[in-house]
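K.L.:
no sequence for this one, just the structure:
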C-alpha cells in the first residue's frame, strides 16, 4: 500500500488551519485528538488479551518478550523494556527491545536503518530467540521492512509473533499470529505518528507487560511486591508496601525487610503468616512466586 493511502498519512480536517490558530486553540485541538486514542485502544482489547495470555504463558515457562521497531516505535519498545527490571525485579534479558540502528538510535535517528529487512533478521538472530519466546513487531505505518524481517525470523523459529500497527490491513500483520491494528486515524500534523499512533502503542505495551507481570505473580493486591530496591525512593516504597499490606508500623516493616535484604514478598509472608524468612521463601517458591497463595499455604500448614 502506498504511504499516502495509509490512514495515518491522511490530512486531519480538524487541523487543516492549525498554523493560523492561537496557542490555546492548538493545545485544545491536540487534546481533543488525544482523547480519541483510548477509545481506539479499547476496540482492540480482545487482541491485546490474546497477546497478554501468550506473553504470560511464555514468561512462566522460561521464555522472553522481544519488542522490535524503528524510530519512535523502537523507542517506545525500549522505554517499556527498561522499566521492567526496576518495577518487577526481572532480569534485563526477560523483556528486550531490538531497535533499527541499535540502541544509539534511541537518542539520535539513524536514517535508513528501518529500510533493510535483512538487518531485522540479523539483529533478531543475535538475540538467539527460540520457540519459547514472543516477538512483538511495532510499526505505526505497518509496513516497515526492518520489522517485517524480524517477524519473518521469529515465525521461522516458532516464536509467537505479534504485530502492532495503526493502519488496517497492515503488511506486518501478514507475518503475525496475533495482529493488533489500532486505527488512530489522521494525526494533528500529517504523518507525525509520534503523536496519536505512538500514544496508542505506548498504552498497549504498558497493558501487555503490566498485565503479564500480574499474571505471573509480580503483584499482590495492586502493589508492586517484586520491586527491586535500588535507591532511596524504592526503599521507602518497599517499607510503605509492607507496612500497608501487613498493618504494621514502618519501623517493624523496616526491621523485617532488613532480614529479607529488602525483598518485599518474603517480608509480607513472614508477617501475614508468622513464619521465618526461610519458610516464607519456601512457600513463595512452592506457589510459583504468588504471594497470596504462599500466605494461604503457610497458614494452612501451621494450623
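P.N.:
Nice, thanks for sending it over. None of these values were measured; they are calculated from a predicted model.

K.L.:
From here on, just use CA atoms for contacts and neighbour counts.
P.N.:
OK.

K.L.:
just the strands in the protein please.
P.N.:
Ranges of strands in the chain, per DSSP state E, are 65-69, 95-99, 134-138, 160-165, 178-181.

K.L.:
right, and the ones you listed - which one's nearest residue 260?
P.N.:
In terms of Cα to Cα, the element of the strands of the chain nearest to residue 260 is strand 95-99, at 25.9 Å.

K.L.:
now residue 209: how far from residue 98?
P.N.:
Shown here: residue 209 relative to residue 98, a distance of 16 Å by Cα to Cα, to the nearest Å.

K.L.:
Kindly report the same for residue 127.
P.N.:
Relative to residue 98, and taking Cα to Cα, residue 127 is found at 9 Å.

K.L.:
same question, residue 79
P.N.:
11 Å.

K.L.:
And for residue 15?
P.N.:
Residue 15 is 34 Å from residue 98, where distance means Cα to Cα.

K.L.:
When the two are compared, which one has more neighbours?
P.N.:
residue 98 (25 against 19; other Cα atoms under 10 Å).

K.L.:
what's the neighbour count on the nearest residue to that one once chain neighbours are set aside?
P.N.:
For residue 98, ignoring the flanking residues on the chain, the nearest one in space by Cα to Cα, 6 or more residues apart in numbering is residue 68 at 4.8 Å. Neighbour count for residue 68, taken as other Cα under 10 Å: 29.

K.L.:
Do a quick rundown of the helices in the stretch 1-150 of the chain.
P.N.:
Secondary structure of the stretch 1-150 of the chain (DSSP state H, counting those that start in this stretch): helices at 23-43, 45-60, 71-88, 117-125, 145-157.

K.L.:
Next one for the comparison:
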C-alpha cells in the first residue's frame, strides 16, 4: 500500500519513534526538512522563469490573475495573491483568490470542501474566466479534486494555467501550460504538508509572483516603486525610495510625493524636474516602467 502513496504522504522510516526523541533532535529534523524544502525549489527555477514570463505577458494585455487551492495550499496561494496589491499596486479588481470552502475556510478548517469539484468550476464561471486570464493552482498532491476541477476548466477555455505541486505524478500537470514540480519529499510528520511541502510552495510562489511583478514594471533598482501608501510608515518609506532613486533631500522628495498624490514613480520624475504632463505621458508610453520613462524624458 505504501508504494501507492503520493510522495508527500509517504511515511519515512527515518522518523519512526519520533515522539521519543530528545526535543533538540526533533527540532533538528524539522529544521533539516525545511532546508531541503527550500533547496528543492532551485531545480524548479527554469519552470518558474518560463511560467513567470508568460504570466507577465498575459497580464500585460489586460488579463486577470486567479489563485486557487485547498487547505494549506489554498492559504499560501491566497496569501501570495493578496500581498500583490500593497507591495506592487496590483489592482484588486484583477485579482481573484479562491479557496475550497470560500471565505469561511480562511479562519476555519474545512477539509471536506476540497472534494467539491462543482463549486470551483462554478466560481470560475461566475467570474467569467477567459483565455485572457491566468490561473495559478497550488496543491501538494497535485490531485486535490476542488483544485483539479478548476485547472481542467481553465485549461479547456484557454486560460494560462500554472500549476505548483509536490508530486511528480500530479494530475494537475496534465492540464497546465507550466508545471512547477517541488520535490520536497516525505514530511517529518507523515502527510503534514503544511511543513516541507508548504515551505517549498511559499518559496516558489514568492519567486514566481515577484518575477512577474518585476517584469510588469513594479520594481526599479530593487525598490517597490508601485507600493500602495496608506499609512505614515509607508509614506516615509515612499519618500526614502524617491530619495534613493533621485539623490534629492528629504523635503524635496516629500514634496514631489505629495504633488504626485503618493504615486512613487510619478514622484521620482517630478523630483527630477519634469512637468506632470510630461512625466505622466512618459509613464504611459513605457507601460509603467520607470527606467524606460526616465530614458524617454532624457532623450
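P.N.:
Perfect, I can see it now. The structure presented is a predicted model; accordingly, all values stated were derived computationally and were not measured.

K.L.:
quick one: TM-score?
P.N.:
Overlay of the two chains. TM-score (TM-score structural alignment, normalised by the length of the second structure): 0.96; 299 aligned residues with a Cα RMSD of 1.6 Å.

K.L.:
follow-up on the earlier one: could you dump the strands of the first structure to JSON lines with distance to residue 115 of the first structure?
P.N.:
Formatted as JSON lines, those follow (distance: least, Cα to Cα, whole Å):
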{"stretch": "strand 65-69", "distance to residue 115 of the first structure": "11"}
{"stretch": "strand 95-99", "distance to residue 115 of the first structure": "12"}
{"stretch": "strand 134-138", "distance to residue 115 of the first structure": "14"}
{"stretch": "strand 160-165", "distance to residue 115 of the first structure": "17"}
{"stretch": "strand 178-181", "distance to residue 115 of the first structure": "21"}
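
K.L.:
winner for burial among the ones you listed?
P.N.:
Highest mean neighbour count of those: strand 134-138, a mean of 29 (counted as mean count of other Cα atoms under 10 Å).

K.L.:
what helices or strands is that strand leaning on?
P.N.:
Judged by 3 or more Cα pairs under 8 Å, 6 or more residues apart in numbering; DSSP states H and E, strand 134-138 of the first structure is in contact with helix 45-60, strand 65-69, helix 145-157, strand 160-165.

K.L.:
run the last query once more with 7 Å
P.N.:
Applying 3 or more Cα pairs under 7 Å, 6 or more residues apart in numbering; DSSP states H and E, one finds that strand 134-138 of the first structure contacts strand 65-69, helix 145-157, strand 160-165.

K.L.:
ok, average deviation of the shortest one from the second structure?
P.N.:
If I follow you right, that is strand 65-69 of the first structure. Mean deviation of strand 65-69 of the first structure relative to the second structure after superposition (mean Cα distance after the TM-score superposition for the first structure): 1.1 Å.

K.L.:
Could you do the second one as well?
P.N.:
After superposition onto the second structure, the average distance of helix 145-157 of the first structure to its aligned residues comes to 1.0 Å, using mean Cα distance after the TM-score superposition for the first structure.

K.L.:
Now that helix: buried residues?
P.N.:
145-155 (16 or more other Cα atoms under 10 Å).

K.L.:
Ok, stretch 175-194 of the first structure next?
P.N.:
In stretch 175-194 of the first structure, counting by 16+ other Cα under 10 Å, buried: 175-176, 178-189, 191, 193-194.

K.L.:
Equivalent analysis for stretch 26-41 of the first structure, please.
P.N.:
Across stretch 26-41 of the first structure, burial judged by 16+ other Cα under 10 Å covers 26, 29-30, 33-34, 37, 40-41.

K.L.:
can I get those in CSV with distance to residue 227 of the first structure?
P.N.:
Putting these into CSV (distance: Cα to Cα, whole Å) gives the following:
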residue, distance to residue 227 of the first structure
26, 40
29, 38
30, 35
33, 35
34, 31
37, 30
40, 31
41, 28
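
K.L.:
Which of those residues sits closest to residue 258 of the first structure?
P.N.:
Within the buried residues of stretch 26-41 of the first structure, proximity to residue 258 of the first structure (Cα to Cα) peaks at residue 41, which comes in at 42.6 Å.

K.L.:
any idea how far whatever residue of the second structure lines up with that closest one is from residue 50 of the second structure?
P.N.:
The equivalent of residue 41 of the first structure in the second structure is residue 41 (alignment by TM-score structural alignment). Per Cα to Cα, residue 41 of the second structure is found 14 Å from residue 50 of the second structure.

K.L.:
Give me the contacts around stretch 292-299 of the second structure.
P.N.:
With contact meaning Cα atoms under 7 Å, 6 or more residues apart in numbering, stretch 292-299 of the second structure is reached by 282-283, 286.

K.L.:
Now for the nearest residue to residue 70 of the first structure once chain neighbours are set aside, how many residues are close by?
P.N.:
Closest residue in space to residue 70 of the first structure, ignoring its immediate chain neighbours: residue 100 at 4.8 Å, by Cα to Cα, 6+ apart. Residues near residue 100 of the first structure, counting by other Cα under 10 Å, number 28.

K.L.:
which residues does residue 100 of the first structure contact?
P.N.:
Taking Cα under 7 Å, 6+ apart as the definition, contacts of residue 100 of the first structure comprise 69-70, 113-114, 146.

K.L.:
Quick check: the farthest pair among the residues you listed?
P.N.:
Farthest-apart pair in those is 69 and 113; separation 10.4 Å (Cα to Cα).

K.L.:
hmm, back to that, out of the helices and strands packed on strand 134-138 of the first structure, nearest to residue 213 of the first structure?
P.N.:
Using Cα to Cα, these put strand 65-69 closest to residue 213 of the first structure, at 11.7 Å.

K.L.:
So what touches the closest one?
P.N.:
55, 74, 77, 94-100, 133-139, 147.

K.L.:
any idea how far residue 256 of the second structure is from residue 271 of the second structure?
P.N.:
Counting by Cα to Cα, the gap from residue 256 of the second structure to residue 271 of the second structure is 6 Å.

K.L.:
what does residue 68 of the second structure give?
P.N.:
41 Å.
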